[in-house]
Each structure stands twice: as structure tokens, then as C-alpha cells.
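J.: sharing a sequence plus its predicted fold:
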Amino acid sequence: MKQIRVADKQSPLYADFEQLYRISFPIFEQRTEEQQLLAFSSPFYHLVAYVEDGTFVGFIAYWEFTHYLYIEHFAIHTDLRGKGYGSVVLKALQDSCDKRLLLEIDPVTDDVSAKRLHFYELNGFSANPYPHIHPPYREGFHGHDLVVLTTKGKITQDEYMQFARDLKEIVMCF
């Protein structure tokens, strides 16, 4: 599978990314187009599309910090879900660096959220015990409870607090 960096709106795979992004996340978890374009200007931000045999498979958007990578958004094309592509993408990201991966998921409340947690656990992630509210991306919405997952075991309280600061002071400012 081929990895292609999407660096701006003019990138050939931007439209594929945007279409999958809009259908994969609720509106309150989506950046506006202006916020997305601003994120591209950050040296911390990376958006990588995955293509196999000319077919857009999915994307992963992450922020690279000193000790970890924060996966902000990750989605596999709806027609390709359940076929192992998600695991391949996560493994490729894990193999590309020595840093811990960190992401957030909805709390387990139903079969879908339980399956999502199970998927991440199979891919080396552990749930952390810290209460976590992700700030809203858009006006008119409130922050929402999420569970922080990490590779390389659970994080300490200090590591969680560093992530919370990075999220508030860097990620959400772009």
C-alpha cells in the first residue's frame, strides 16, 4: 500500500480525504474547511492518504509531538472496512517511528463502540483511566467525553496532562 502526504487543498487526494472525513465523523468532531487549511500550516500536523492499486483506501491525520503522535482522525473507506486495512495503516505508522501513539475513542456504550475498542486493543492500544473531554471544533457544540488510548502501555498522569495541554494549546488552535 502506498502512502501519500496530503499537504494542502490542491493535493490530488484532498477531495477523497474530505469526502471520507465528512461521512466518517460527526459534525462536532470535524474541523471546518478553514480549520483544516490552517492545520496544514502547522509543522506538527501530518495528513497521509493510503492508496492501493489506484484505489483510495483511507487516511490518517496526526500531530507529531516530542514523545508521542496524536492521531486526530483516522478512517478507512466504507467499502473496505473489516478487510484488515486499518490494522495495516496503524502498523505502518507504528513502524515508522519509535514514539507512542495516542488517540481518542467514544466510551463503550454499544456494540459498535465495543468493537472499535476491541479493534484498537488488537492493534496494541490500551485504555487510560483519565477523565477526558475533547473540546468542540465548532461553535454551538460542547466538549464530549472520550477515552484516551495509547500504545506502549498506559500513560502517567503527567503524560496525560501534557497531552491535554498540547490538545488545547496547539491542536485546537489550528
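T.: Good, I have the coordinates.
J.: from now on I want contacts and neighbour counts done on CA atoms only, so please keep to that.
T.: Fine.
J.: how close does T32 get to D53?
T.: 30 Å (C-alpha to C-alpha, to the nearest Å).
J.: one more: V112?
T.: As for V112, its distance to D53 is 30 Å (criterion: C-alpha to C-alpha).
J.: which one is the most far-flung residue of the chain relative to its centre nearest to, not counting chain neighbours?
T.: Most distant from the centre of the chain: D53, at 24.0 Å, with distances by C-alpha atoms, centre = their mean. Spatial nearest neighbour of D53, excluding adjacent residues (C-alpha to C-alpha, 6 or more residues apart in numbering): M1 at 7.9 Å.
J.: surely the one you found and Y50 touch.
T.: Yes. Assessed by C-alpha atoms under 8 Å, M1 is found in contact with Y50 at 6.6 Å.
J.: who's more crowded, the two?
T.: Neighbours were counted for M1 and for Y50 using other C-alpha atoms under 10 Å; Y50 has more, 21 against 15.
J.: now that one: closest residue in space, sequence neighbours ignored.
T.: That would be Q3: by C-alpha to C-alpha, 6+ apart, it lies 4.8 Å from Y50.
J.: comparison target, given below:
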Amino acid sequence: MLSFHRINNVSDLLFSNLFNLYALAFPTAERRTWAGLEYELNYEKRFFAQAILRDEKFVGLLNYWTFDRFFYIEHFAVSPTMRDQHIGTEALKMFKEQTKLPVVFEVEMPVDTTAIRRIQFYERLGFSVISHNYAQPPYEGDDFLIPMQLMCNDKHFAETHFGLIKETLYDKVYHYKEDRPLTPKEELESS
């Protein structure tokens, strides 16, 4: 039987399991550093890092954010040795049952068979790709934005409130400020 165990700080016995899978499953540009993850755990009350347990054994991770209008899954992964055992399906179904709000997350662009299969997996669980253009901001520094797609289990909400979702993710999750366009007066002054 699956269960979730909330990790509140890096001294939790399961944190090293979570971080090791996190580092294995996500490229450096698509995840936080140890210090970055520790910061969110210590100071951000909307952020939840959860170990997924099967019979009290660590089998995966589910990191998410709670906002007023939606939940955002930042990272979700199952241990490589535990894949193909329906753990991901069961964990996402459990998570959706616990949430009363729409659930949003990013997926890679469908440029290879792995990304396509991942999108199809989420579609089988009731999620849909959102039609708006989206890019993941860098977690740190001045790295480039990474083209991604958003998926949601309430497509109407996500399509209608895309601006709110994007602004919330950029501001609260990534701590990223988009460059605002110059006003006509500023354009004249800069030329």
C-alpha cells in the first residue's frame, strides 16, 4: 500500500533518498540545488516535499505547491527499480483525490518517444496539455528558459487562467521576474 510522508527539513531520514532520486531523475537545469531545496523546505509554507512509500519503503517523490486556485506539482518521480509497477499511477490518483483544486505541472516538449510516452501516461490519468506557449524559468542564475508544456486535470480552468498560473509559477516557484516591455517614453530615452 502506498502512502505519502512529508519531509519538513533536510535532517529527515528520508531526505537523502528523496534528493538522490531527485538528482537522478531531473537534469540540473530542471531542479533546485540541495541549498535551494533546503531553503524552500525551511521558509516556504506552500511547498511540500513528500516521499512516496510502499509498505514503509521509499519508492518515489512528489514535490508540490499549494496556491489559492490550484496545486502545482513541481517534481514527481518513481525510483528506477520500482517502475512498471503502477506506483506512479497510484500515487497520482491518491494525490488527485486529496486535492479539491485543479492540478498543474510541466512536461517536456514531445520531441522524443520518452517525452511522448510521459505525456500519454498523464493523459490516461485525466490530464490535458494546455495550448498556451510556456517556458520553465531557470532555478538559479541567468540560464535560458526551457520550452515546456503545462498539463492540468481541469483544462478549462488552465486555458482560462493561464496568465494567473504562469505569473504564480514564475513569481512564487521560480522567483523569476520577466523583463517588462519598455514604455514608448523609455524606448525614446534609451535610443
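T.: Thanks, I have it. Bear in mind that the values here come from a model prediction, so they are computed numbers and not experimental data.
J.: mind checking the TM-score on these two?
T.: Remark: TM-score between the superposed chains equals 0.95 [TM-score structural alignment, normalised by the length of structure 1]; 174 aligned residues with a C-alpha RMSD of 1.5 Å.
J.: hang on, the earlier thing: surely the residue nearest to Y50 of structure 1 meets D53?
T.: No. Using C-alpha under 8 Å as the test, Q3 of structure 1 is too far from D53 to be in contact (11.9 Å).
J.: what strand or helix carries the spatially most central residue of structure 2?
T.: Centroid-nearest residue in structure 2, with C-alpha atoms, centre = their mean: E74, separated by 1.6 Å. Using DSSP states H and E, E74 of structure 2 falls within strand 71-78.
J.: in structure 1, what range does that strand match?
T.: In the comparison with structure 1, strand 71-78 of structure 2 aligns to the range 69-76 (TM-score structural alignment).
J.: the matching stretch vs structure 2, average distance?
T.: On superposition with structure 2, the average gap between stretch 69-76 of structure 1 and its aligned counterparts reaches 0.4 Å (mean C-alpha distance after the TM-score superposition for structure 1).
J.: can you find the partner of G54 of structure 1 in structure 2?
T.: So, by TM-score structural alignment, G54 of structure 1 is matched to E56.
J.: please enumerate the strands of structure 1.
T.: All strands of structure 1, identified by DSSP state E, fall at 2-5, 45-52, 55-64, 68-76, 100-105, 126-127, 132-134, 144-150.
J.: in structure 2, what residues pair with the fifth one?
T.: If I follow you right, that is strand 100-105 of structure 1. Under TM-score structural alignment, the match for strand 100-105 of structure 1 is residues 102-107.
J.: same deal with the last one?
T.: Following TM-score structural alignment, the aligned partner range for strand 144-150 of structure 1 in structure 2 is 146-152.
J.: okay, now S87 of structure 1: neighbour count?
T.: Neighbours of S87 of structure 1 using other C-alpha under 10 Å come to 15.
J.: check contacts around it.
T.: Neighbouring residues of S87 of structure 1 by C-alpha atoms under 8 Å, 6 or more residues apart in numbering: N123.
J.: which ones are touching A39 of structure 1?
T.: 45, 171, 174.
J.: what does the first one align to in structure 2?
T.: Same thing as Y45 of structure 1. Match for Y45 of structure 1 (TM-score structural alignment): F47.
J.: against F105 of structure 2, how distant is the closest residue to that match other than its chain neighbours?
T.: The shortest distance from F47 of structure 2 to any non-neighbouring residue, by C-alpha to C-alpha, 6+ apart, is to W65 (4.6 Å). For W65 of structure 2, the distance to F105 of structure 2 (C-alpha to C-alpha) stands at 10 Å.
J.: what of P147 of structure 2?
T.: In terms of C-alpha to C-alpha, P147 of structure 2 sits 13 Å off from F105 of structure 2.
J.: more neighbours: those two, which one.
T.: F105 (20 against 14).
J.: ok, for that one, nearest residue in space, not its chain neighbours?
T.: I73 (5.1 Å).
J.: wait, doesn't L62 of structure 2 sit right on A77?
T.: Yes. Here L62 of structure 2 reaches A77: they are 6.8 Å apart, a contact under C-alpha under 8 Å.
J.: between the two, which is the more surrounded one?
T.: Neighbour tally, L62 of structure 2 and A77, criterion other C-alpha under 10 Å: the higher count belongs to L62, 24 against 21.
J.: quick one: Q94 of structure 1 and L101 touch, right?
T.: Yes. Counting by C-alpha under 8 Å, Q94 of structure 1 touches L101, with 7.3 Å between them.
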